[in-house]
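Trainee: give me the fold of what follows.
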Amino acid sequence: MSVMSMTGFARVDGGAEAAPEGGESPIPWTWTWEIRSVNAKGLDLRTRLPSLAEGWESRIRERAQARLARGSVTVTWTLEQADRAKVPQVVVNEPFLREILALQEKLEADGLVYPTAPSLDRLLAIRGVVEVVERVADTAVIAALEAPALADLDRALDGMVEARGREGAKLKAVLETHLDEMAELTGRAVAAAETQPAALRARMADQLALLLEASPPVSEERMVQELALLATKAEVREETDRLTAHVAACRELLSDGGAIGRKLDFLCQELNREANTLCSKAVDLELTGIGVELKTRIERFREQIQNVE
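Mentor: Just a heads-up that it's a prediction; the model follows:
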């Protein structure tokens, strides 16, 4: 499996014909699926659908969960009539028109005779006689479009997986560079630790002199404890061994791929813990500097793995 990023974008356009309620002829509709994804602790899915299509949410969620493990994912579906179907529907308010004609007959019966009968164009020009109605999707349209629209959603989700895979490949290269730097710094720490005995002897001599000059005098048992503690703190082989092991474990995870973000985050915490201990045990500036530089590389590594699925 490849390393997957949680960042991605996918878009799929589609269309089909569907007839609104009322027995009208089918008209063409077009739609667009857009999916956007950024990093998150888990899988946080949000849908933006027309109100009549909100019942699709559970099926959308099932499809997304089958392909994506983590990320804040927003799925948007927009629907409209195809260009060739956007001619508005003209509706004549026949009851209102009959009322107008009935009023004319009544007025004529009362002696108000018009020289000419009202023409059709004048009657249609009366406000309220003719209405222009935009066709809108109704429950019949949504039901008819569900199967082809969700098939296009599958295509969009596949595109999102591909996009996150491409980002993941770039991210993997960056993470491997950080691991190379950490491995190199760990090797330098091992080499620097070999020079610590001389520095340690000097510090032990200074510490012993302070203890001997203390007033009241320090017991022999106390001096042994202090010197043993100093010697123990100066041994960093255990920390460098664990750093090496954690770097190797990170490399193995990157090689395996899949949903490895949480595991990498845990290993990053362990790397940081060992680097902190290394700094606290350092008895010279060289090893301290290596430890600080190592902590900087680990922090950069941690920032990048926040985008790993």
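Trainee: every contact and neighbour count from this point should use C-alpha atoms.
Mentor: Will do.
Trainee: helices along the chain, start to end?
Mentor: Ranges of helices in the chain, per DSSP state H, are 57-67, 94-109, 120-125, 139-193, 196-213, 220-234, 237-256, 261-281, 285-305.
Trainee: which stretch among these comes nearest residue 45?
Mentor: With distances scored as C-alpha to C-alpha, the stretch of these nearest to residue 45 is helix 57-67 (7.2 Å).
Trainee: to compare against the first, here's the next sequence to fold:
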Amino acid sequence: MTRSMTAFTRQEMQHPWGSLIWELRSVNHRYLEPHFRLPELLRDIEGDLRESLRKSISRGKVEATLRFVPEKSSGALQVNQERLQEVLAAAAVVTAAGADTQGINPLELLAWPGVLVESSLDMRVVKQQALALFRTGITDLQAGREREGVELNQLIILRLERIEAIIAEIKQMMPRILQSQRENLQQKLMDLKAELEPNRLEQEIVLLAQKADVDEEVDRLYTHVQEVRRVLSQTGPIGRRLDFLMQELNREANTLSSKSIVAATTRGAVELKVLIEQMREQIQNIE
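Mentor: Next up, the predicted model:
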């Protein structure tokens, strides 16, 4: 499947202890180049983040920003139930000894050391949730890259179809072009009132045909086009392979242009180069 390297996603998760917000954006790059912006409290999960990213994306510059907003109530006071039960059990012992403990003041119980504690935020939970949300973000980012990849695929296919049409036109024109050149050469000789031996004339025609023969270039152009189609249907990263094929297509188009002996094939070669360059620009953004 064709995947673009350009996409953006924003993922947000709310918890009683606070909120996590991931923003991921990717653009084209020759290799995978991740950049993370993390809160200091979550800095030590960067290694796990890089590993998750590497397993999903092979190319592109990826910028990932995490915001962590803790809830103000996350540091609220809580009753240590275990400690409270210990205090009440001790009070029961005192009551059993004959002391009056019926009027125990709850505020006095709360003032007992260890009964009232300040809840602390468990950062292990925050880190786990941040990693889980990041993986969700990667999935959504990949979905965006795939959607744009479908559009890029269609744009390239349209240009491949036009290239095939130009190749067919040139191949169909070549016999007429060579025959026309032969007749032109004969007419020039007649105008100059010069005569050549039949064998010499045939040699000149053969040399002209060899110079103008583009069958090999046309065949290679067609083969490269079919290879581009095959690569587009593959899964996994295909951008580098497509970029190489664009270089090969351009090489054949240049050779075709240099062998051109009439304006029609020159125009065809120029249009080929324009189409190849348009595809190359789109392929620069394919993973």
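Trainee: hang on, the earlier thing: out of the helices of the first structure, which comes closest to residue 17 of the first structure?
Mentor: Closest among the helices of the first structure, using C-alpha to C-alpha: helix 139-193, at 7.8 Å.
Trainee: next one: that closest one to chain centre, how far?
Mentor: 10 Å (C-alpha atoms, centre = their mean, to the nearest Å).
Trainee: and the helices of the first structure as TSV, adding mean neighbour count and distance to residue 7 of the first structure?
Mentor: Formatted as TSV, those follow (neighbours: other C-alpha atoms under 10 Å; distance: least, C-alpha to C-alpha, whole Å):
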stretch	mean neighbour count	distance to residue 7 of the first structure
helix 57-67	14	14
helix 94-109	13	57
helix 120-125	10	56
helix 139-193	18	6
helix 196-213	14	46
helix 220-234	13	43
helix 237-256	17	17
helix 261-281	19	13
helix 285-305	18	12
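Trainee: quick one: closest of those helices to residue 36 of the first structure.
Mentor: Going by C-alpha to C-alpha, the one of the helices of the first structure nearest residue 36 of the first structure is helix 139-193, 8.0 Å.
Trainee: now the angle from that closest one to helix 237-256?
Mentor: 150 degrees (axes from the mean of the first three to the mean of the last three C-alpha atoms, to 10 degrees).
Trainee: quick one: which of the helices of the first structure is nearest residue 50 of the first structure?
Mentor: helix 139-193 (9.5 Å).
Trainee: next, the angle from that closest one to helix 261-281.
Mentor: Going by the same axes, to 10 degrees, helix 139-193 of the first structure makes 20 degrees with helix 261-281.
Trainee: does anything pack onto helix 139-193 of the first structure? Which helices or strands?
Mentor: strand 8-18, strand 27-38, helix 57-67, helix 237-256, helix 285-305 (3 or more C-alpha pairs under 8 Å, 6 or more residues apart in numbering; DSSP states H and E).
Trainee: average gap between the last one and the second structure?
Mentor: After superposition onto the second structure, the average distance of helix 285-305 of the first structure to its aligned residues comes to 0.6 Å, using mean C-alpha distance after the TM-score superposition for the first structure.
Trainee: how about that helix, aligned to which bit of the second structure?
Mentor: The alignment of helix 285-305 of the first structure onto the second structure (TM-score structural alignment) covers residues 263-283.
Trainee: starting at the chain centroid, how far to the matching stretch?
Mentor: 25 Å.
Trainee: contacts for that stretch?
Mentor: Residues outside stretch 263-283 of the second structure that contact it (C-alpha atoms under 8 Å, 6 or more residues apart in numbering) are 152, 155-156, 159, 163, 166, 170, 239, 242-243, 246, 249-250, 253-254, 256-257, 260.
Trainee: so who does residue 63 of the second structure touch?
Mentor: 24-26, 34-37.
Trainee: state the distance from it to residue 222 of the second structure.
Mentor: 40 Å (C-alpha to C-alpha, to the nearest Å).
Trainee: if we can go back for a sec, quick one: which of the helices and strands packed on helix 139-193 of the first structure is nearest residue 84 of the first structure?
Mentor: strand 27-38 (7.7 Å).
Trainee: brilliant, that's me finished.
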